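Enquirer: the following comprises the amino acid sequence and a computationally predicted model.
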Amino acid sequence: MRYISTRGEAPALGFEDVLLTGLAPDGGLYVPESLPHFSLEEIRSWRGLPYTELAFNIMYPFVDEAIPEADFRQMLDETYGVFAHKAVAPLVQLDTNEWVMELFRGPTLAFKDFALQLLGRLLDYVLGKRKQHAVIMGATSGDTGSAAIEGCRRCEHVDIFILHPHGRVSEVQRRQMTTVQGDNIHNIAVRGNFDDCQRMVKESFGDQSFLGGKARLAAVNSINWARIMAQIVYYFHASLALGGPDRSMAFSVPTGNFGDIFAGYLAKKMGLPVSQLVIATNRNDILHRFMSGNKYEQHQLEHTLSPSMDIMVSSNFERLLFDLHGRDGRAVKELLESAAKGPVSIEDYRWKQARKLFDSAAVDDKTTCDTIREVYQQNEYLLDPHTAIGVRAARDCRRDARIPMITLGTAHPAKFPDAIVESGLTVKPELPAHMADLFEREERYTVLDNDRAGVQDFIAKHWKNS
C-alpha cells in the first residue's frame, strides 16, 4: 500500500512513513493510492465477529507488510480490550429505525479513543523499530487532546505537546488532559481559538528547524491517515449489527474537521452499502454552507455549547475535494489557495456528485438543548451536545424512513454538564468510576500567547532530549 498527497507534489510513501510524517511536505494530506474493496459476500461473512477481528480485516490491508500480523492483532486487542463495553461500540435504539452508536466507551469518553489509543501504540512500535524519537505536536478543540495523551502516555519514544484554546474547552475536557502525569506530557493553553492552534501545528510541520534536527514532528490530529483508517471500522460494525450488507444504512455524523464522516465515505467506497451521510454541524457551519449551497467561505469562529465542533477550517475536507476533482492535486492546491483569500465554489457537476451521498444541517445552541431535553423525555436517554446535533440533523435530513439511520454518539454527556443544565433537565450525568476523582486531581499546563515562535521555543526547551 502506497500513499499519495492531495496536493500532488510529494513523493508516494509507505505506511510507516505516512504514520510518522502527518502532513505531506507539499502541504497536502496523505491518502491511499488505491482502496481495498470488499465484496458483499466477504462483508457478510464478518457478521458476529468480535470488534477486534473486524478491525483487523478492514485495517490490515492499509498496514500490509509494515507490521507483522501477530503484532498488529496484539495492538488491536490491547486498544479495544480496555473499552468499558464488550461490544466496544454498542448501538442504542431511539425510535423505529433510529439508532445511536455509542463511541464514548473508551478511556477518555470520546470517539477519538478508537483511533488515538491505537495510534499511540503504532507510533511507539515504529519508532522503536527505527530507534528514533518523535515530538508529537497536536491541536485540540476538546477531545483529541485527552485521547492522544492517554494513547501516548506510556510511549517510550514520544514526547507529546497538545495545544488547546485557553478557556474554550469544557472543564472536564481540560482536566482530562491536564491531570495526566508524565515527563513526556505537555499541555499548552493558547490565548486564541482552535483554528489558531491548528494553524500553528500545520506551520510547524512545514518548518521543523526549531527542533534543531534532533527529533522529528509526528501528528496525532485527524490529518494523520492512521486515525481515518481506524474510524472506518465502526461503520462496518454498525451495518453488520443491523442487517448489513443486505440492507443499506444512513449515518449522521457530528463533525468539525470532517475526519469522522470522511471515514464513512471511505467505508462506502470500500464496498459497504451506505445510502446517505449527514454532515451535522453547529453555528460554525462552513461545511453545511458548502454542501447546501456550493459556497466554501470562512466566517468568524463562534464559541458554542458543542466546543469540539468549534472549527472553521475543516482539514480533512481536502481529502474529499481531492476525490471530487478526480485526484488532481494541482486543482486542489489552487482551490485551497483561493479559499484562503475569499469564498470559492467548485464546478456544479462536482458539487452535485457530492450531493448524491451527502446532506447537511447546522444546529444552533437552542435547538441542541431542545433536542437533549426532547430525547431524554422520550427515552430517558441523555445525549451530549455534539450527539444531539447529530440526532437533530438526522431527523431533519432523513431521506428514507425505511433505511436505518445511525447517529454517531461522539462523547459522553458527563463531559458537557453545562449543556445539560442549559437544556432544562435536572438530571446530572455522572462521570464513570475511573474518572470519579477527576476534579480532585492536580492540573498541570502552561498558558502561552497566540504566537508560533513562542510556542515552538517552549517545545524546543521541554522535550525529553532537548
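Expert: Arrived safely, thanks for sending.
Enquirer: please make it C-alpha for all contacts and neighbour counts, starting now.
Expert: Noted.
Enquirer: correct me, but Tyr30 touches Leu20?
Expert: No. Using Cα atoms under 8 Å, Tyr30 is not in contact with Leu20, being 11.5 Å away.
Enquirer: look at those two and report which has more neighbours.
Expert: Tyr30 (26 against 22; other Cα atoms under 10 Å).
Enquirer: the closest residue to the more buried one other than its chain neighbours and Gly329: what is the separation?
Expert: Using Cα to Cα, 6 or more residues apart in numbering and skipping the chain neighbours, the partner closest in space to Tyr30 is Ser5 (4.5 Å). Ser5 sits 7 Å away from Gly329, going by Cα to Cα, to the nearest Å.
Enquirer: the more surrounded of these two?
Expert: Ser5 (25 against 21).
Enquirer: hang on, isn't the more buried one packed against Thr21?
Expert: No. Ser5 is beyond contact range of Thr21, at 11.5 Å (criterion: Cα under 8 Å).
Enquirer: which residues in the stretch 351-466 of the chain form strands?
Expert: 358-362, 405-409, 446-449 (DSSP state E, counting those that start in this stretch).
Enquirer: what is the first one packed up against?
Expert: Counting contacts by 3 or more Cα pairs under 8 Å, 6 or more residues apart in numbering; DSSP states H and E, the secondary-structure elements packed against strand 358-362 are strand 274-281, helix 286-293, helix 385-397.
Enquirer: hmm, 6 Å instead?
Expert: strand 274-281 (3 or more Cα pairs under 6 Å, 6 or more residues apart in numbering; DSSP states H and E).
Enquirer: next one: the last one
Expert: Counting contacts by 3+ Cα pairs under 6 Å, 6+ apart, strand 446-449 is packed against strand 185-191.
Enquirer: which helix or strand lies directly C-terminal to the strand it packs on?
Expert: helix 194-206 (DSSP states H and E).
Enquirer: ok, then the element right after that following helix?
Expert: Next along from helix 194-206, by DSSP H and E: strand 216-218.
Enquirer: in that following strand, which residues are buried?
Expert: Judged by neighbour count (16 or more other Cα atoms under 10 Å), strand 216-218 contains these buried residues: Arg216, Leu217, Ala218.
Enquirer: quick check: which element contains Ala250?
Expert: Judged by DSSP H and E, Ala250 forms part of strand 249-254.
Enquirer: distance between stretch 426-434 and the chain's centre?
Expert: Centroid separation for stretch 426-434 versus its chain: 24 Å, with Cα atoms, centre = their mean, to the nearest Å.
Enquirer: likewise for stretch 446-455?
Expert: 25 Å.
Enquirer: what does stretch 455-463 give?
Expert: 26 Å.
Enquirer: got the buried residues for it?
Expert: Quick answer for stretch 455-463 (16+ other Cα under 10 Å): Val455, Gln456, Phe458, Ile459, Ala460, Trp463.
Enquirer: put this next to the first one:
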Amino acid sequence: FDFFKTGCYDKNREFILTSSPSMDILISSNLERLVYLCCGSDPKKNAALMAGLNREGKYEIDEDMRKKLDDFYGAYAGEDKVFETIKNLYEKTGYIIDTHTAVATAADLIYKAEGMDDNKSVIVSTASPYKFTRNVMKAIGKGDDDTDDFVLVDELSKLSGVKVPPAVEEIRNARILHDTVCEVSEMKEIVRKSLIQ
C-alpha cells in the first residue's frame, strides 16, 4: 500500500502476522517483477533497486516509474475488515471466500467508495477457503478456537456446497509422521538428531 502511495519500498517496518499469510511479507518477489516492468525491463536498473533493498532495507523509484504505476490502485484491509468482508459477502450471497480474496474484495469496495469508478470488478481468488478454514468459519460466526479442524472443514462444505478438496480429505486420516514438540532452545539439537537417524 505504502509503495503505491509514495514510490518508496521500505522493509524496515514492523512484521505483522495476519490471517492472510501470503501478504505477510517484507520482501515481495511479485512486486519486484512489477518494478522490473516499470523500469522498462532494464535488468541493471532493477538489480540496482534490489541491491539498495538488500543494503539499506529500502529503495525509491523515480518519477517515470511512478507514472507507470498509475494504472494500479493500492489499498489494504485490517483483520476486522477481512472478517467483516467474508461475513458480509456470505450473508449477502451465500458465497464463502478465503482471507486473501477478502483483502482484494475489501480493497475493491474502498476503491468504489472513493468514487474511483463504478465499473464492475472481477476478483480472482488465488486461494481456497479450505486453506484458511478456521479463520473463514470464525468470520461467518460458525467456529471458535476449540472446534476441531475437520469439524470446521465439514461445516464449511455444508455451508458452501463445495466438496472438500481431495488434498484436504487425504490428510484427514493420514498418519502423523513427526510428533516431536520442543522448546525453541532445543530445536537445533532435535533437528540435528533427526537428520542423523
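Expert: Great, that's in hand. Since the structure is predicted, the reported quantities are computational estimates derived from the model, not experimental observations.
Enquirer: care to give me the TM-score?
Expert: The TM-score (TM-score structural alignment, normalised by the length of structure 2) is 0.72; 167 aligned residues with a Cα RMSD of 3.1 Å.
Enquirer: circling back to that earlier point, Ala226 of structure 1: which of the strands of the stretch 351-466 of structure 1 is closest?
Expert: strand 405-409 (19.4 Å; Cα to Cα).
Enquirer: matching residues in structure 2 for the closest one?
Expert: Per TM-score structural alignment, the counterpart of strand 405-409 of structure 1 in structure 2 is residues 121-125.
Enquirer: circling back to that earlier point, ok, and which of the strands of the stretch 351-466 of structure 1 has the densest surroundings?
Expert: strand 405-409 (a mean of 30; mean count of other Cα atoms under 10 Å).
Enquirer: mean per-residue distance, it versus structure 2.
Expert: By mean Cα distance after the TM-score superposition for structure 1, the fitted strand 405-409 of structure 1 averages 0.9 Å away from its aligned residues in structure 2.
Enquirer: how far does that strand sit from its chain's centre?
Expert: 15 Å.
Enquirer: just the angle for that strand relative to strand 249-254, thanks.
Expert: Angle of strand 405-409 of structure 1 versus strand 249-254, following axes from the mean of the first three to the mean of the last three Cα atoms, to 10 degrees, is 30 degrees.
Enquirer: residues in contact with strand 405-409 of structure 1?
Expert: 98-103, 250-253, 387, 390-391 (Cα atoms under 6 Å, 6 or more residues apart in numbering).
Enquirer: can you redo the residues you listed as JSON lines with distance to Arg174 of structure 1?
Expert: Compiled in JSON lines, these are given as follows (distance: Cα to Cα, whole Å):
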{"residue": "Glu98", "distance to Arg174 of structure 1": "32"}
{"residue": "Trp99", "distance to Arg174 of structure 1": "29"}
{"residue": "Val100", "distance to Arg174 of structure 1": "26"}
{"residue": "Met101", "distance to Arg174 of structure 1": "25"}
{"residue": "Glu102", "distance to Arg174 of structure 1": "22"}
{"residue": "Leu103", "distance to Arg174 of structure 1": "20"}
{"residue": "Ala250", "distance to Arg174 of structure 1": "33"}
{"residue": "Phe251", "distance to Arg174 of structure 1": "29"}
{"residue": "Ser252", "distance to Arg174 of structure 1": "27"}
{"residue": "Val253", "distance to Arg174 of structure 1": "23"}
{"residue": "Thr387", "distance to Arg174 of structure 1": "20"}
{"residue": "Gly390", "distance to Arg174 of structure 1": "23"}
{"residue": "Val391", "distance to Arg174 of structure 1": "26"}
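Enquirer: which element is Ser41 of structure 2 on?
Expert: Assigned by DSSP H and E, Ser41 of structure 2 belongs to neither a helix nor a strand.
Enquirer: Met59 of structure 1 versus the corresponding residue of structure 1 for it, what's the distance?
Expert: With TM-score structural alignment as the criterion, Ser41 of structure 2 lines up with Arg327 in structure 1. The gap separating Arg327 of structure 1 from Met59 of structure 1 is 22 Å, by Cα to Cα.
Enquirer: and if you look at Glu78 of structure 1?
Expert: 16 Å.
Enquirer: which of these two has more neighbours?
Expert: Using other Cα under 10 Å as the criterion, Glu78 of structure 1 and Met59 rank with Met59 on top: 18 against 15.
Enquirer: could you give the number of residues near Leu431 of structure 1?
Expert: Neighbours of Leu431 of structure 1 (other Cα under 10 Å): 16.
Enquirer: dump the residue contacts of it.
Expert: So Leu431 of structure 1 contacts Ala414 (Cα under 6 Å, 6+ apart).
Enquirer: how deep is the match of Ser41 of structure 2 tucked in, by neighbour count?
Expert: 19.
Enquirer: next one: Lys5 of structure 2
Expert: 12.
Enquirer: what's the nearest residue to it if we skip its chain neighbours?
Expert: Going by Cα to Cα, 6+ apart, Lys5 of structure 2 has Gly74 as its nearest residue, at 7.2 Å.
Enquirer: and the alignment partner in structure 1 of that neighbour, how far from Leu324 of structure 1?
Expert: Using TM-score structural alignment, the partner of Gly74 of structure 2 in structure 1 is Ser360. Distance, Ser360 of structure 1 to Leu324 of structure 1, using Cα to Cα: 17 Å.
Enquirer: now do Arg44 of structure 1
Expert: Taken as Cα to Cα, the span from Arg44 of structure 1 to Leu324 of structure 1 is 29 Å.
Enquirer: now swap in Asp418 of structure 1 and tell me
Expert: Counting by Cα to Cα, the gap from Asp418 of structure 1 to Leu324 of structure 1 is 39 Å.
Enquirer: neighbour-wise, which of these two wins?
Expert: Per other Cα under 10 Å, whichever of Asp418 of structure 1 and Leu324 has more neighbours is Leu324, with 19 against 14.
Enquirer: tally up the residues packed near the residue nearest to the more buried one when sequence neighbours are not counted, please.
Expert: Leaving out its chain neighbours, the residue that sits closest to Leu324 of structure 1 by Cα to Cα, 6+ apart is Arg350, at 5.9 Å. The number of residues packed near Arg350 of structure 1 is 16, by other Cα under 10 Å.
Enquirer: aligned to Arg350 of structure 1, what sits in structure 2?
Expert: That one, Arg350 of structure 1, aligns with Met65 by TM-score structural alignment.
Enquirer: what's the match for the residue nearest to Tyr30 of structure 1 in structure 2?
Expert: Counting by TM-score structural alignment, Ser5 of structure 1 has no partner.
Enquirer: my guess is Ser5 of structure 1 contacts Pro32. True?
Expert: No. Applying Cα atoms under 6 Å, one finds Ser5 of structure 1 not in contact with Pro32, separated by 8.8 Å.
Enquirer: angle of the one helix or strand Phe161 of structure 1 maps to against helix 194-206?
Expert: Take DSSP H and E as the rule and Phe161 of structure 1 turns out to sit in strand 158-165. Calculated by the same axes, to 10 degrees, strand 158-165 of structure 1 forms an angle of 150 degrees with helix 194-206.
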